[in-house]
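In: the sequence and its predicted three-dimensional model are supplied below.
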Amino acid sequence: MPVTPLVSPHLEPEPEPEALLAEVIGLDLPRLALPRTCGGEGADIATLASAVQALARRQPAAALLAWSQCLLAEALARSPNVALREHLLPDLLDGSLAGAVSWSLDFGLVQAPWPVKGRPRDRGWHLSGRLLQVPNLQWAGHVLLCPVWFEPDGPQAARLGWALLRSEEDGLRHALDSSRALTRQAACGTVTLQRVHFREDELLADDAGALALPLRLFDQALRSAWWAGVLQRPTARTHDGSPRP
């Protein structure tokens, strides 16, 4: 008596996050709207948004990864920390390093992300906090962009700045969300920081406002493109023709 397969041969296997990020890199999306001086192609944001929208019609998770990877590249391109940009940007553009952002696709930077807290230590800080719905937490390695509320340190007043945190930092843990296909494919999850040591020379930007405004405009354009592409998708169906939940 033949055995009925558990998985229908008509259903394609679910794509892995690594393969989807490789597709984003293959399309050169993180490089598309970057200035030529940073190794980009110098296109305008509308051209990049159109490409993200087209990708979202075909593969929403890949477009979500593009949103996150492009935001990281844009943040580095605008950072006054030249050494950090020169060190990390090439790895983001060739996909050997994934770019994760600390705010969700649902609201983006329209609603300010809750910052991580930084307590001063010698030539740096200890960072603590918990971040939800973080995309692009690739197993092979990622860097996380997040705002940090730095507590006062002597004559230095409390302030808001931007930090980039590498996935291998001591005290940084992440737990992936496997509850939905989109979160699985886009490697989304929760990131917890417990006394992560952060050096002052690794600050992406000490002036939060100077970086937040251009990032907010960039984020809004790409998020709108993602939603437009997803809403243009035909209704997904199972192998028997019924609507897929």
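Out: Arrived safely. Residues are numbered from 1 along each chain as shown.
In: make it CA atoms for all contacts and neighbour counts henceforth
Out: Noted.
In: what residues sit buried inside the helix ranked longest in the chain?
Out: The longest helix of the chain (DSSP state H) is helix 208-231. By 16 or more other Cα atoms under 10 Å, the buried positions in helix 208-231 come out as 208, 211-212, 215-216, 218-223, 225-230.
In: please apply the same query to stretch 25-34.
Out: Applying a neighbour-count criterion of 16+ other Cα under 10 Å, the buried positions in stretch 25-34 are 25, 28-34.
In: what's the end-to-end length of it?
Out: 14 Å (Cα to Cα, to the nearest Å).
In: alongside the first one, take a look at this:
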Amino acid sequence: MLNPALSQWLDSHAQALDLGDSDPQQVLAQLAAADVLRVGFDAHLGGSGDNVTDAVEVLAEVASYSLAAAFVFWGQRAFIEYLLQSPNADLRERLLPSLLSGELAGATGLSNAMKFLSGIESLQVRARAEANGWSLSGRLHWVTNLRKSGFVVAAAIERGEGGSPFVLAIPGDANGVHRSADLQLMGLQSSNTAAIDFAQVQVDRQWLLHDDARTFLPAVRPAFLGLQCGMAIGLARRALAEVESHLQDGRSILLEPLREQRQQLVQAVDTLKQGLLDGRFLAKPAALFQVRIALAESAANAVQLELQASGGKAYLNEHGSGFARRWRESAFVPIVTPSLVQLRAELQRQKQEAAV
């Protein structure tokens, strides 16, 4: 269960967060105050002492109120996960307290890197080696949680001299880091989502998350995608709860589809949690991709069923503003990187390779 204060805040601000009428600075502050950023890792590091599936559940609960807030939560918690799995203990000790307190925003700029890992696109940031670190140039086109009061962003970096790419945490206040204006999104506008340009940014070795992206990225991918799945889970659960609330209005014909969709959702969530706990997704990422696709489809189907259960009310501003927001949120779930198209393309590629 979420802290009641956080639940109330999310409930009252969900529409404003989606439309950009609420101060995006407040999202991370509210999440930190409720201690949800601490869920899912060891207590001696400042966590709650449980595991990443608990973090997925808390993120899903946030998403049941506001996908914009859950998107920020995902960015922050994913960056925390990178620190937890990085061999750079000094960097973890230096950044983790301010990330957990909400003082510093962590931006997961590894969406491009995850696509690179699957051969979908090349890395967008390039480094020139220098005496104590690197000089960076390039651009990340879409990054969330770039809070204007202070952020650090993770990125996979191509070595100009050749060799294995590596992963850096890049401070937002470094010279040559340029944050664009917020992207004009259809929804989720209070999420501090923007582009970043790097113009000869000097970063020293103390900011290194891992010196081999091809080792680090597969290791963090289950948490990266697993936490991302929490957004679809929360949205689907909320839409199905709304369906149930409408059934007394003479639409009992929808009772069976409601049961079927709930059962499919439960099965997909169970598969996700089992895979995160037993480690199967490390060796079999395709299984994780399939779960991510199934959960995105569950969210889309649940919102469509909510429309049918709501009837014409859903199309009236007076009654349907919550539904309209969830409709916009459901349009985002399939395109957040890696998108469903990218995941399906990767699954098809693997299937074709296996057949050769």
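Out: Looks like it arrived, so ask away. Keep in mind that what you see is a predicted model, and the values were worked out from it rather than measured.
In: on that earlier part again, restricted to helices, list the buried residues of stretch 25-34 of structure 1.
Out: Using DSSP H, the subset of the buried residues of stretch 25-34 of structure 1 located in helices is 25, 29-32.
In: now distance to S167 of structure 1 too, for these, in JSON lines please.
Out: JSON lines is the format used below for those (distance: Cα to Cα, whole Å):
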{"residue": "I25", "distance to S167 of structure 1": "20"}
{"residue": "L29", "distance to S167 of structure 1": "23"}
{"residue": "P30", "distance to S167 of structure 1": "20"}
{"residue": "R31", "distance to S167 of structure 1": "23"}
{"residue": "L32", "distance to S167 of structure 1": "26"}
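In: and which of those is nearest A157 of structure 1?
Out: A157 of structure 1 has its nearest neighbour among those in P30, at 35.5 Å by Cα to Cα.
In: map the closest one across to structure 2 for me.
Out: Matched across to structure 2, P30 of structure 1 falls on L37, judged by TM-score structural alignment.
In: can you check A54 of structure 1 too?
Out: So A54 of structure 1 corresponds to E61, using TM-score structural alignment.
In: number of residues surrounding its match?
Out: The tally of other residues near E61 of structure 2 (other Cα atoms under 10 Å) stands at 23.
In: so it, which of the three states?
Out: helix (DSSP: H, G, I helix; E, B strand; the rest coil).
In: touching, it and A232? I think so.
Out: No: E61 of structure 2 lies out of contact with A232 (Cα atoms under 8 Å); the separation is 10.5 Å.
In: how about the helices in the stretch 51-200 of structure 2?
Out: Assigned by DSSP state H, counting those that start in this stretch, the stretch 51-200 of structure 2 shows helices spanning 52-65, 67-85, 89-101, 111-117.
In: average distance between the first one and structure 1?
Out: Between helix 52-65 of structure 2 and its aligned partner residues in structure 1, the average distance after superposition works out to 0.9 Å, using mean Cα distance after the TM-score superposition for structure 1.
In: got the angle between that helix and helix 67-85?
Out: Interaxial angle, helix 52-65 of structure 2 versus helix 67-85 (axes from the mean of the first three to the mean of the last three Cα atoms, to 10 degrees): 160 degrees.
In: so which of the ones in helices among the buried residues of stretch 25-34 of structure 1 comes closest to Q133 of structure 1?
Out: Scanning these for proximity to Q133 of structure 1, where the rule is Cα to Cα, the winner is P30, at 21.0 Å.
In: contacting residues for the closest one?
Out: Applying Cα atoms under 8 Å, 6 or more residues apart in numbering to P30 of structure 1 gives the contacts 24, 66, 69-70, 73, 92-93.
In: looking at structure 2 now, which of these still hold up?
Out: Of the contacts of P30 of structure 1, the contacts whose aligned counterparts also meet in structure 2 (both residues aligned by TM-score structural alignment, their matches' Cα atoms under 8 Å) are 24, 66, 69-70, 93.
In: for the aligned residue in structure 2 for D219 of structure 1, what are its contacts?
Out: By TM-score structural alignment, D219 of structure 1 lines up with F224 in structure 2. Neighbour list for F224 of structure 2: A78 [criterion: Cα under 8 Å, 6+ apart].
In: so how far is G102 of structure 2 from F224 of structure 2?
Out: 20 Å.
In: swap in L343 of structure 2?
Out: In this view, L343 of structure 2 and G102 of structure 2 are 32 Å apart by Cα to Cα.
In: and T190 of structure 1, what's its match in structure 2?
Out: Aligning on TM-score structural alignment places T190 of structure 1 opposite A195 in structure 2.
In: show me the contacts for its match.
Out: When contacts are counted by Cα under 8 Å, 6+ apart, A195 of structure 2 touches 139-143, 179-183.
In: I'd like to know which of these is nearest to D90 of structure 2.
Out: Using Cα to Cα, V143 comes nearest to D90 of structure 2 of the contacts of A195 of structure 2, at 25.1 Å.
In: the closest one maps to what in structure 1?
Out: So, by TM-score structural alignment, V143 of structure 2 is matched to V134.
In: since we're on that match, how many residues are nearby?
Out: V134 of structure 1, neighbours per other Cα under 10 Å, totals 26.
In: tell me how far it lies from R119 of structure 1.
Out: 23 Å.
In: so where does L265 of structure 2 fall, helix or strand?
Out: Secondary structure assignment for L265 of structure 2, by DSSP states H and E: helix 255-278.
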